[in-house]
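Enquirer: model this:
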Amino acid sequence: MKSLLSAPILRRIALAAIVFWVAALVATGGLAGKLGGAEKNDATTWLPKSAESTKVSELTGKFIGSDVYPAVVVYERGDAVSNSTARARAESDAHRFATLPQVHGPVPEPVESEDGKAIQVVVPISVGVKGVTDALPTVRSIRDIVSDAGMSAHVTGPAGYGADSADAFSAVNSTLLYVTIAIVMAILLVTYRSPVLWLLPLVCVGVALTVAQGLIYLLAAHAGLTVNNDTEFLLTVLVFGAGTDYALLLTARYREELRRTENRHVAMATAIRRAGPAIAASAITVALSLLCLVVADLNSTKSLGPVMAMGVLVSFAVLTTLYPALLVLCGRWIFWPAAPRFGDPEPAGSRRGNRLERLITSRPRRVWQVTAVTLAFLSLGLFGLHASGLRAQDTFRNRPDAVVGEQVLLEHFPGGSGDPVQIIGPASDADRLRDLASGVPGVVSVSTPVRADGLAYLEVTTADVTGSDAAFATVERLRSVVHSLPDAMVGGSSAVALDTQKAARHDRNMVVPLVLSVVLVIMALLLRALVAPAVVLATVVLSLAAALGVSALVFDTVLGFAGADPSFPLWAFVFLISLGIDYSIFLMARIREETANHDTATATVIAVRTTSGTITAAGVVLAGTFAALLTLPLVFAAEIGFAVAFGVLLDTFVVRTVLVPALAIDLGERMWWPRRTRLDSREGGAIPDPIVKQTI
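Expert: Take a look at the predicted model:
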């Protein structure tokens, strides 16, 4: 064993790690850039094949072409423009639209509103494998055409929104990457107080992100993994947050060992041996929690699990091999100007930390009870969380052209204009389907049935805007009447949104208990106890509820969001449970390590002292990376960013700092049931610690 820890062998291992990751970076670098091309952003590809709207989408290709989305051009004429002039201009533009490359089939004649103040033209656009966001080039061309129309003109509808979404995402990855790097760099500079050390974690995280993106591209291109815009930007913040956390935790333990060990290679080997199990448990917990998403019905949620798990595991691998290799090869000078020297004393804790320590150790039960009640009070805001979905116009934080166009459209036309509900049924029942649909409340008009291959296709214009609760109600009523006929189904954008909402509820019910079970089992294996994992998990769940409660209040009253995506609660839950449990895992693993020589109360104080600064820095980094999502113009990104950032800070400064230590001190040796601590099995009880005895 001694020979394995010799400096020459450890130096060769470090060099081998560097060579391996350089080779991996070269092999995956080109693939990482192709990840965006493998995205599928069509909402129907996210739903399971069994969803009614998915089946309708597959069959409508017989009638309107496969993957065809309408762009709705709405003209609003002013008093200075006559009806005849406005109509002539719309007709001229419609002929020009028909010549654009992606336009599918003939463009219908312009339709004038009943009040005579607006005209709409529906342009069918054929898209590719990336879904509706592929409509961006054609929508840009349409907007160029109408820009000189001499009257107000906007492009909205599914294709208009898809184009604006793609436009928003086009700058997301680069902007988010730069913002994230700036945040992490600033925090690392403050944490390390070194002008050079912060470079190593960022370089390693960059390697991890590139390798992960390359591997995910291979899975998306050759193994059927679904990736979209959401998964790509979430991968960026998760890899930066988790990877930097692992670097901080390992660096802190390495710095600690450098004061005790003269040879830096041996110091790093000791640091990895002692900190490695907790870091590995953290990575495995996050990865397995995310992999629980594979049981979800929504493909967008199901695919998120493998993508995020891949990012976490690659980050763990890079930051526990390449990063320590670079650290030891650089030597102690990398910590300049505060390089740790062999024999240096341990740094003293802050006065504020000592005051909090005395409070917790003197009245642990009162402290954890007050803290728990406060978190429970904050969680009451959950009753105000509206996660039933967002209308298309509510998904943006700004006002792109599609949002403005829809508002103009709603002023002059029925809410469902240009984006009809679709009905598919047997050709023999076509007239019956039309009669049934026409009598449903909320329906404005029903098209003449089109027959092909034994099927009938009808389009239904609804009074209410696509994706609204009223439109959902109309879809439900349509389904209740057309289902009286065999093989009749209802689809379209509103039906897709409704089916997505139902699938999201199913996914929450499936994934939540599974994630909680996985986390509990991993912590039980790590701590070799049952009480401690259950107690810690309960604190994190309470913190999660408080974070979501506060988030709901902020979304509604501060940010003014109209609601939340149906997938938001589940994604926030998985991120906060898996990431929030990290800091308690690090703390509890250190407490368990210290129980080899101290009673639980003493071990808790020592563990809090030794891990406090590092875990705080790690929490701030992780919160900062997710807070970077608030810079994006998308409501979903902002909601995930705020909820996870706030939740992580709550776990860092309240759960890990106050609640868990107070519970550990109050429960004492009962925390480790059914395992007995080493001190319990020794005669004479705990080994006193003169420093800790002063505070306990």
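
Enquirer: going forward, measure contacts between C-alpha atoms and count neighbours the same way
Expert: Noted.

Enquirer: residue contacts, Leu436?
Expert: 481-482 (C-alpha atoms under 8 Å, 6 or more residues apart in numbering).

Enquirer: Give me the longest helix you can find in this structure.
Expert: helix 493-527 (DSSP state H).

Enquirer: Beyond it, next helix or strand please.
Expert: helix 531-553 (DSSP states H and E).

Enquirer: what is the orientation angle of that following helix with helix 493-527?
Expert: Angle, helix 531-553 to helix 493-527, by axes from the mean of the first three to the mean of the last three C-alpha atoms, to 10 degrees: 150 degrees.

Enquirer: Go through helix 531-553 and flag the buried ones.
Expert: Residues of helix 531-553 classed as buried under the neighbour-count rule (16 or more other C-alpha atoms under 10 Å) are 531-534, 536-537, 539-553.

Enquirer: again with stretch 367-381
Expert: Of the residues in stretch 367-381, those buried (16+ other C-alpha under 10 Å) are 367-368, 371-372, 375-376, 378-381.

Enquirer: Kindly report the same for stretch 48-64.
Expert: Those buried within stretch 48-64 under the rule 16+ other C-alpha under 10 Å are 48, 51-57, 59-60.

Enquirer: and which of these is nearest Val314?
Expert: Pro48 (28.9 Å; C-alpha to C-alpha).

Enquirer: Wasn't the closest one part of a helix?
Expert: No - remark: Pro48 does not belong to a helix; assigned using DSSP: H, G, I helix; E, B strand; the rest coil, it is coil.

Enquirer: which ones are touching it?
Expert: Listed by C-alpha under 8 Å, 6+ apart, the contact partners of Pro48 are 54, 297-299.

Enquirer: all strands of the stretch 101-250 of the chain, in order?
Expert: Assigned by DSSP state E, counting those that start in this stretch, the strands in the stretch 101-250 of the chain fall at 111-112, 118-126, 152-156.

Enquirer: Another sequence for comparison is provided below:
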Amino acid sequence: MQHRNPLTWLTDRALGNIGRWVVIGLWLVAAGLLSGVAPKLANYYNDKATSSIGTPESVQASAIVAKAFPHQQGLPAIIVVSNPSGLTTADQHVATQIACWLLTDAQRAANAACAGLTYPDPRPADAGPVVSLVNIPQAKNQLVSTDGTTQTIIVALNLPQSDSLAIQKDIKAIRAYTDSLAGPSLAVKVTGPSGILADLVNIFAGADVKLLLTTVLLVLVLLAVIYRSPLLALLPIIGVGWVLAIVNGILGFAAKAQLFPIGQQPTSIMDVLLFGAGTDYTIFIVARLREELRHQPDRHVALQTTMRSVGEAITSSAGTVILGLLTLVLTVLGLYSSLGLVLAIAVAVMLLAGLTLVPAILSVLGNAAFWPFIPRVQTATERAAEAAKPESGFWGAIARFVVRNPVAAIIGSLVLLGALALGNLGIRPDFNSLSDLRNPTPSTDGYKILAKHFAPGTLAPFNVVIHWR
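Expert: Presented below is the predicted three-dimensional model:
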């Protein structure tokens, strides 16, 4: 009994007269349904995917504190009020205005400093405990710099770090209010863990769009130059667009069900990876199909032959990548664990598209896919002449050298790769999260003011947890 290769069975079915339309229809329905009914992934981003680091002492200590002091949790925002010439009475009034705005109605009523003050906007709903000169004057040494130029107000947001979108919304509201009180000589900046997280979310949100547009443009230009066909240049874009809609839907359901935490960073990387993988698989298929069309007049047979050979190649390539990505699940750092799962799922769906959707679209387009440079079938004389002629050009010369001198090629490759790897010797680990913010942001501006006017550790000391069992 003859056993058929599963890949051959799959690709042959996808290329049938009816099968190709069924495949395109199924992908279209899946993308449409998941885009319409799946939870929006951005609403369920969980930054535990980037902050979790297994169970070291710091994580254990945080768990003990959260259990013992459940009402003292929250991610702090630090509001920096600074005047390089020294805080004036008017500047101190601004600090009082901000502190009173952040207090609850009951706290304002009980504090004489807040009497008579009005507030155009309500305090953020998630604002928690406030540490300021208004309600804790005995903390002056910790809240006011020794040179009298800078004063801080600390407010804890009653939100988990994983709820980055809600934190971003609260920080935006706080900044809208504090910015209205700043003056020519008075800087009012919101920094601290909440402020930094909000700026990181803003940067990644903007970077996603720029990165996606740049990638699409680069793919279009490269494929247009390589194949000189507008339809072939658009093919990977169409395929990846379909896959993105489906993968985002799958991840949206997974995030809502809390199957595993998904952060914004892995999904940003996923977009670029999918375009890389999708373009790679498409180039494999198109290049092989172009060769077949020069020998086979029946384009359907040519496409079947192409997929029977290329299908195994792209499956092996994708399988290796998927297995490599899944090893990241074993890491203790949440960022890499989440990254491995997200990217493995994305590559698996892209592989399925490469084996079914891409060849089905090529089958429907036919020779028009290569317009205006449609391959023609070579004559027997042309094939014989081509076989007798050695491969010319740069890549032909490289191929001949490697075949004739395999040992030299291996040694040369190792030397070249080793030289390129020498740059790793200059890498120095950087544990400063602000280094991710290359351009100035309100949080980096505020942090620079704090670093200039407060001693190290004053605002963010180490906490030692002693737990009796």
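
Enquirer: Superpose the two chains and report the TM-score.
Expert: Once superposed, the chains reach a TM-score of 0.83 (TM-score structural alignment, normalised by the length of the second structure), with 424 aligned residues with a C-alpha RMSD of 2.7 Å.

Enquirer: Quick check: the counterpart of Pro297 of the second structure in the first structure vs Glu476 of the first structure, distance?
Expert: Pro297 of the second structure maps onto Glu262 in the first structure, with residues paired by TM-score structural alignment. Separation of Glu262 of the first structure from Glu476 of the first structure (C-alpha to C-alpha, to the nearest Å): 73 Å.

Enquirer: So which of the buried residues of stretch 48-64 of the first structure belong to helices?
Expert: Those of those lying in helices (DSSP H): 52-57, 59.

Enquirer: so who does the residue nearest in space to the middle of the first structure touch?
Expert: Nearest to the mean C-alpha position of the first structure, by C-alpha atoms, centre = their mean, lies Leu234 at 4.8 Å. Neighbouring residues of Leu234 of the first structure by C-alpha under 8 Å, 6+ apart: Met308.

Enquirer: aligned partner of it in the second structure?
Expert: In the second structure, Leu234 of the first structure lands on Ile269 (TM-score structural alignment).

Enquirer: Kindly report the same for Lys40 of the first structure.
Expert: Lys40 of the first structure maps onto Asn46 in the second structure, by TM-score structural alignment.

Enquirer: which secondary structure element contains that match?
Expert: Going by DSSP H and E, Asn46 of the second structure is not in any helix or strand.

Enquirer: What is the neighbour count of it?
Expert: Asn46 of the second structure has 24 neighbouring residues, counting by other C-alpha atoms under 10 Å.

Enquirer: which residues does it contact?
Expert: Applying C-alpha under 8 Å, 6+ apart, the residues contacting Asn46 of the second structure are 162-164, 255, 261-264.

Enquirer: Nearest residue to the match of Pro297 of the second structure in space, ignoring adjacent ones along the chain?
Expert: Nearest non-adjacent residue to Glu262 of the first structure, counting by C-alpha to C-alpha, 6 or more residues apart in numbering: Phe342, 5.5 Å away.

Enquirer: Secondary structure class of the one you found, three-state.
Expert: Phe342 of the first structure ends up coil, using three-state DSSP.

Enquirer: Ok, Ile374 of the second structure next?
Expert: The three-state label given to Ile374 of the second structure by three-state DSSP is coil.

Enquirer: what's stretch 650-669 of the first structure aligned against in the second structure?
Expert: Against the second structure, stretch 650-669 of the first structure falls on no residues (TM-score structural alignment).

Enquirer: nope, stretch 469-476 of the first structure is what I meant
Expert: Using TM-score structural alignment, stretch 469-476 of the first structure finds no match anywhere in the second structure.

Enquirer: ok, and for that stretch, which residues are buried?
Expert: So stretch 469-476 of the first structure, judged by 16+ other C-alpha under 10 Å, has buried residues 469-475.

Enquirer: Cross these against helices and list the overlap.
Expert: 469-475.

Enquirer: Reformat these as a markdown table; add distance to Leu100 of the first structure.
Expert: Below are those laid out as a markdown table (distance: C-alpha to C-alpha, whole Å):
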| residue | distance to Leu100 of the first structure |
| --- | --- |
| Asp469 | 35 |
| Ala470 | 35 |
| Ala471 | 32 |
| Phe472 | 34 |
| Ala473 | 37 |
| Thr474 | 34 |
| Val475 | 33 |
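
Enquirer: ok so, going back, now the two most distant members of the buried residues of stretch 367-381 of the first structure.
Expert: By the measure C-alpha to C-alpha, Val367 and Gly381 form the most distant pair in those, at 22.9 Å.

Enquirer: thinking again about what came up before, need the counterpart of the residue nearest to Glu262 of the first structure in the second structure.
Expert: The alignment partner of Phe342 of the first structure in the second structure, by TM-score structural alignment, is Val377.

Enquirer: Could you pull up the contacting residues of that match?
Expert: Contacts of Val377 of the second structure by C-alpha under 8 Å, 6+ apart are 293-297.

Enquirer: Which one of those sits in the busiest neighbourhood?
Expert: Going by other C-alpha under 10 Å, Leu293 tops the contacts of Val377 of the second structure with 22 neighbours.

Enquirer: Please report how far it lies from Gln73 of the second structure.
Expert: 67 Å.

Enquirer: what's the answer for Ser443 of the second structure, then?
Expert: For Ser443 of the second structure relative to Gln73 of the second structure (C-alpha to C-alpha), the value is 21 Å.

Enquirer: before we move on, what about Leu217 of the second structure?
Expert: When Leu217 of the second structure is compared with Gln73 of the second structure (using C-alpha to C-alpha), they lie 45 Å apart.

Enquirer: same thing with Asn432 of the second structure?
Expert: Taken as C-alpha to C-alpha, the span from Asn432 of the second structure to Gln73 of the second structure is 23 Å.

Enquirer: For these two, work out which one has more neighbours and name it.
Expert: More crowded of Asn432 of the second structure and Gln73, by other C-alpha under 10 Å: Gln73, with 18 against 7.

Enquirer: Tell me who's in contact with that one.
Expert: Counted by C-alpha under 8 Å, 6+ apart, Gln73 of the second structure has contacts 66, 156, 158.

Enquirer: Trp468 of the second structure - how many residues pack around it?
Expert: There are 4 residues near Trp468 of the second structure, going by other C-alpha under 10 Å.

Enquirer: rewinding a little: return the member of the ones in helices among the buried residues of stretch 469-476 of the first structure nearest to Phe568 of the first structure.
Expert: Asp469 (17.8 Å).
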